[in-house]
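Participant: What follows is a predicted protein model with its sequence.
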Amino acid sequence: MPFVSVRITRDGVTREQKAQVIAEITETLQRVLGKRPDLTHIVIEEVDTDNWGYAGMTTTEYRKNQPG
């Protein structure tokens, strides 16, 4: 029973995009590893940009400092 956890920032990803990610990860596990789709679990966790940090700051602050 494969279990895949995907973490992304919560900033405009649509329901359709998440469904596509789930479908494509499931298909990849079936094609490459021979895993059964009916036993494959994909979880997408959306994290607020204030709760995701790198380069010493939150993603919210980091993006404010980017040009353009």
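Facilitator: Cool, the structure landed.
Participant: from here on, contacts and neighbour counts on C-alpha atoms
Facilitator: OK.
Participant: biggest helix in this protein, by residue count?
Facilitator: Longest helix in the chain, counting residues (DSSP state H): helix 15-33.
Participant: next, the one to line up against it:
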Amino acid sequence: MPIVTVQVTRQGTVPGADRTTSAQKAAIHKGVTDLLQQVLGKDPDDTFVIFQEIELEDWGRGGTSLPAWRQSKG
């Protein structure tokens, strides 16, 4: 029984969105499930995909929050 956790920062990927859309999440759930079936022969009914969105301030890189890190990179 595979369990896959997908973590992304909470930010929009399309104009006007401030988070991942429901359609994008559905595509990720299906894509991960299909990939595990194709590559490992896993039954889609036994595959769990957990999607987690994390606030930008809660994600750090290089010893600082992601927004501060991005700002420092120009």
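Facilitator: Here it is on my side, so go on. All figures in this text were calculated on a predicted structure; none of them were measured in a lab.
Participant: re the thing from before, the longest helix of structure 1 vs structure 2, mean deviation?
Facilitator: Mean deviation of helix 15-33 of structure 1 relative to structure 2 after superposition (mean C-alpha distance after the TM-score superposition for structure 1): 0.6 Å.
Participant: which residues of structure 2 does that helix align to?
Facilitator: Helix 15-33 of structure 1 corresponds to residues 22-40 in structure 2, going by TM-score structural alignment.
Participant: mind checking how far the helix or strand encompassing Arg7 of structure 1 is from the chain centre?
Facilitator: Following DSSP states H and E, one finds Arg7 of structure 1 within strand 3-9. Centroid separation for strand 3-9 of structure 1 versus its chain: 4 Å, with C-alpha atoms, centre = their mean, to the nearest Å.
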